[in-house]
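# build me a model from this:
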Amino acid sequence: MSGNDNIDPTTETNAEISENEKPEEKEESFVEKMDDMFKFSLASFSAISLCLLYDTPNNKDYRHSFIDSLVSHLSLSSGVGNTMKALSDNDISQESDVFIQIIISDKCMKENRLNLVKDLVHWCVTSSGGKYDSRSRFLLRHMTWQLHVKLEDLEDVEETLIKMLREQTEKEKLENDSVRAKKARNQKIKRFALVGLAAAGGGALIGLTGGLAAPLVAAGAGAIIGGTSAAVLGSVAGIAVITSLFGAGGAGLAGYKMKRRVGGIDQFFFSPLTSSDQLSLTITISGWLSGDNESNFFDVWSHINQSREQYSIVWESEHLMRLGNAFEYILEGIMSYAATEALKYTALAGLLAAIAWPATLVSAAGVIDNPWSVCLQRSVQVGRQLAEVLLAREHGQRPVTLIGYSLGARVIYFCLEEMAKRKKHSGIIEDIYLLGAPVSGKVEDWKKFSSVVAGHITNGYCRTDWLLRFLYRTSSRHTEIAGLQPIAWENRRMINIDLSSIIEGHLDYAKNMNAVLAAVGVR
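Below you'll find the model as predicted:
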């Protein structure tokens, strides 16, 4: 045996690999760049914000689970976690300003403030297995605002995460298709092998199977959200995350159809206003239709940009058109009466607001009372149907903002009322905007929404809305009407906006929607 016989033939090759193909160093994640003071300040800022936003007893479990997950993410001790829970429960009084200053002045933030936002968004989405709770998103909005980060920047981060998840899903699908084809071929080989082995009377059987697809590496993800976070996207867990976010069916709201006729509803479906899939979405609901064209469901919302994924509910168009025509008829009669009586419209509006109804208007009431009554009833059923859709997570595990005017606002009201009666109703609705709502304005009727809505509850009203007051003269016993007055609820999230300087009456909501939306803070 020569001296070379004892040499491993792979030694030289391995030496070359070690010289030329050294493994790349693992990229340091954003959390790993944080020092202990930064981590403690971030946890404290989060806990104080949780206390500010969700201090009610029914949110205690959410506050504590959020803290537990964040403490684990930051690799902090359980003792720190207990302190953070006490902060979130307001057992310890502490202002957030000192912690915000520590965070802002840290070298990690000075390099790029969005790095923290990227880390928090990714953690919120992936740590829960793909459930983006509306309370978590509203909390992120609050925290990023305090850190001087624009909402648009938060949305950009969310959009980037979705794009990466989508790309990984497509790559995984292609690879799985290839694996399935290979497995089918190998199954044929295996059958032939079994026959041969049986004829030989036994022997070792080697299974030729395709196996699972190799984990994917998210291309470019490390540069955007950090190496550790990017690794999650390249795993099978990444597929589970996006499946949870957008729903297992994949069709989402655009593909939703009523499985059966509910409560006399003839028409109810979602029509997209925008085409992109995002981590949050907006649903708009119209209150009546002008003319005989269903395009009015969309035209009134044509300039809305509240989120990058938006839908409009198409519901009971036949009845809403009939109501719109009745509105126009009543308005024409009123204007004719005003001209005959030589009264200016503004003077007449004051007269009507005082409920001194002219005989001409009262005699024409039959034209509007029936379609109004029908639409009042249908809006309740549509609201309950919307609640069913949201509770069933047809939209996936993402936060939803609801915006509606007139009877569309009534749809939202009864949607929330129905959700409040059900279990697991929290974490779905982010913000709501009710404009000219023909619903109760009593505080006790609105307080029950506090556990359903994570963010702002906005009531836009007009004190001079004589038409709404007239419509309610017999159709309801309510003396307090949300569309005519503020909701006297002393709550941080309750926002009342008087629109009397922007619109003069009920019909102006659709005509001046852009100005109305701007006034209530909708982009």
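# switch to C-alpha atoms for all contacts and neighbour counts from now on
Noted.
# ok, residues contacting the helix or strand containing S136?
For S136, the element it lies in under DSSP states H and E is helix 134-146. Here helix 134-146 makes contact (Cα atoms under 8 Å, 6 or more residues apart in numbering) with 45-46, 49-50, 53, 100, 117, 120-121, 124, 150-151, 154, 398-400, 427-430, 454-455.
# now the buried members of those residues.
Listed as buried from these are 45-46, 49-50, 53, 100, 117, 120-121, 124, 154, 398-400, 427-430, 454-455; burial here means 16 or more other Cα atoms under 10 Å.
# pull the distance from stretch 164-178 to the chain's centre.
Centre-to-centre, stretch 164-178 and its host chain are 25 Å apart (Cα atoms, centre = their mean, to the nearest Å).
# here is a second sequence; please produce its structure as well for comparison:
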Amino acid sequence: MGRRDHRPPPKRGDLDLSALMNVEQKNQLHQLINVILESMQKNVRDIFDNMGNGRDDEKEDDCESQKEIAKPLIEPTPVPAVLTAASANGFLKIPKSIEEATNLLKKDESEILTSSLNELKRDALTNFGKWRGTVLRRFGDITIKNGGNGGNVTNQGPHQQQGGSSRRTGAVRGRPTRPSGGDVPVDESNAALIRLYPPSPTPLVGLPKEKRALILHSVLLMLLGLENYSTYSRILLLNLASSMHIPMHVLAADELRVANGLAQVIKGISAEEIAARRAEEGKLARRYKVPPASTTNITTFGVNGGLAAPLASLGIGTVFGGLGFGAAAAAGLLGTMAESTVVVGTLFGLYGARATGKMADSYAKDVQDFGLPPLHGSLDKDYTDSKDVPAEDRRLRFVLCIAGWLAKPEDIVKPWLSLKDQSEAYALRWEIDALMKMSHALSTVFRSAAWTAAKKEIVGRTVFQCLEQNYWPIDLLQFSKVIDNPWSVGMVRADKAGLTIADAIVNKIQGERGITLIGFSLGARIIYSCLMSLAEKRIFGVVENVVLMGAPCPTDLRSWAAMKSVVTGRLVNVYSKNDYLLGFLSRSSCYLYGVAGLSSVSGIHGVENLNVSDTVTGHLQYQYHVGSILKSLGWEDLNRNQIVQEQQSLAMLEEEEKRLDQSRTEREAREALARMDLNKGARKTKAEKDQEKPNDGKKKAGGGGKQNK
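Prediction:
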């Protein structure tokens, strides 16, 4: 999936789908796949070809100072402080020869950076082209015998569920589960699917819903037959579902069912077998200098002569409770995935990567308190090794959520509970002591009388005007020594943690699955640093979606073009123009390049912006808006009940702030009244003294007269 993925293509064989479609329908499916792949390739190309387009047409009501702050494209790109000078701007390289240095000196900075982006574009298109070629060859192996089946699919009989293998019994039996009461409504998710992935016209929409669902299911199995579930594969499936008018929840339930089925076939693998396999991979990697994943075609240890029967018993190859094709056809679509538990284990991270436990130990040396606590499931400890994940908790998608500040240790997981369990979701625990110190400092300032007075004083100015004019109330600047140092420490450690997460992704901590990254505040900074590192290493097709909330990172085009090149799906910038605290914290940084958490990012194809200025009025509110923000984005896997609880918690927080402001106002009024009384008493005393002075003069004068007499 990335630059380091040099595995040979899986072995090919005929894919008999005669029971599913006829020749005409096969050609229609092939044509639709070609259209979608061409659109996906165009999206990659447009990231670079259309860079800068739309900046003048941005319909945001940002202030003029913000437009003045935005610099021309020739300005250098800010990068994480921990990146070496050799990798500045993400892609600059140290000359390896005199000729190369001479050629570089002949170019100005803009030409060098443009050349670097051209190289990135070339590598991204090359990587996608290789995957596209593999997919087309895979679809080219489809065969239709005896004219095929032009009608609806037939029932393959009931499938028995293996005892207690899944938390969703309907999903294992082949019946897609509709969202329950706590989920986002179907209509909302379908509208989001069509908006994000506009449907391509195809005659296949006229087929019965069962047949369309089974076509989508068969394509999912074929893509898994490539021995991974890359982000390219999932974006292809989302486009396919949109074009064939298949609800998003059908695809999500299908992924869940297939993940549970595949997880069951590796459930009985012993720890000794896993250790032996990893040892063998290490020897092969050292001997042949190839990545361990390149040996996954060798079916050793886990081979049981074919997994078609166990997979078929779990409903793989059927939809809606039994409609589908036979076990042999399903096994053919899965390819080596249906022949070896080694390949299945590699998908979930059991093989083909460094032992996760060892990775976690090494990362803990760079990032204090490093850990991945799960958001859901029965795993009661950190994610340290994929073999410890229960079978019922395995999913085809991996999600990592990162908080940017902590009021208490529970805040590592709590902001992300609105995400449901259709993904294998974890939170990142990092630098607890530093984050809690920073949180305490920010809360101290946010709740201070100086901050309340500062907001009143700067109410007529925007955040960018305050930054440009360097206008901040004196009382607030006195608090700078309280928050500047913790914030600076947090920024540096966030950059370092981002490089660590990038290294974990390169080492396939998520297995052969795509990963989604969500973060707010310094958590968004971690993701920024991570994506810049992945772009530098040319790791494509691994990161599916990214959501940055209140990100303290620049908005320059080159950085976001590099980030988007490694994000296959959605790259969303969530910002608030009323986040004066983030603006105050950014006053000493390179705000001339913009602050993503304060403004939109325009000019990069595929980058989305969500303005939450009306709801998020302070930097410390983001953790209470995670669920509602994701809902606004049309996120497909949310618990509405948890979102309601978040809103209730936010209402309580706002009520507490109002009481605090009211008590502060009352106290200030009492103090002002006391000062008035004191001043009044002082004036009265002075007046009395002034009245006594003439009398004293008369007495003295009278006394003197008597004395003279």
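# taking helix 134-146 as reference, get the angle to the helix or strand following the helix holding S136 of the first structure.
Per DSSP H and E, helix 134-146 of the first structure leads on to helix 151-199 as the next helix or strand towards the C-terminus. Counting by axes from the mean of the first three to the mean of the last three Cα atoms, to 10 degrees, helix 151-199 of the first structure lies at 130 degrees to helix 134-146.
# quick one: map I505 of the second structure onto the first structure.
Applying TM-score structural alignment, one finds that I505 of the second structure aligns to L390 in the first structure.
# returning to what we had before: so which of the contacts of helix 134-146 of the first structure are in strands?
Members of the contacts of helix 134-146 of the first structure lying in strands (criterion: DSSP state E): V400, I429, E430.
# tell me who's in contact with the counterpart of the second one in the second structure.
The equivalent of I429 of the first structure in the second structure is V543 (alignment by TM-score structural alignment). With contacts taken as Cα under 8 Å, 6+ apart, V543 of the second structure has the following neighbours: T231, G514, I515, T516, L517, V566, V567, T568, G569.
# check the secondary structure at the residue nearest the centre of the second structure for me.
Closest to where the C-alpha atoms of the second structure average out (Cα atoms, centre = their mean) is L517, at 2.2 Å. Look at L517 of the second structure: counting by DSSP: H, G, I helix; E, B strand; the rest coil, its state is strand.
# I'd guessed it sits against W416; true?
No. Using Cα atoms under 8 Å, L517 of the second structure is not in contact with W416, being 11.8 Å away.
# mutual contacts of the two, please.
Residues touching both L517 of the second structure and W416 by Cα under 8 Å, 6+ apart: C401.
# which residue, neighbours along the chain excluded, lies closest to S529 of the second structure?
The shortest distance from S529 of the second structure to any non-neighbouring residue, by Cα to Cα, 6 or more residues apart in numbering, is to G498 (4.8 Å).
# who does the host helix or strand of that neighbour touch, helix- and strand-wise?
If you go by DSSP H and E, G498 of the second structure is part of helix 480-506. In terms of contacts (3 or more Cα pairs under 8 Å, 6 or more residues apart in numbering; DSSP states H and E), helix 480-506 of the second structure is packed against helix 356-366, helix 432-446, helix 522-537.
# wait, which of these is closest to D579 of the second structure?
Of all these, helix 432-446 sits nearest to D579 of the second structure, with 11.5 Å by Cα to Cα.
# which residues in the first structure does the closest one match up with?
Matched against the first structure by TM-score structural alignment, helix 432-446 of the second structure falls on residues 317-331.
# please apply the same query to stretch 102-116 of the second structure.
By TM-score structural alignment, stretch 102-116 of the second structure lines up with nothing in the first structure.
# count of neighbours near A437 of the first structure?
29 (other Cα atoms under 10 Å).
# ok, it touching S406?
Yes. Between A437 of the first structure and S406 there is a contact under Cα under 8 Å: 4.9 Å.
# give me the three-state assignment for A214 of the first structure.
Using three-state DSSP, the structure places A214 of the first structure in coil.
# count of neighbours near H142 of the first structure?
By other Cα under 10 Å, 18 other residues sit near H142 of the first structure.
# that one pairs with which position in the second structure?
That one, H142 of the first structure, aligns with N239 by TM-score structural alignment.
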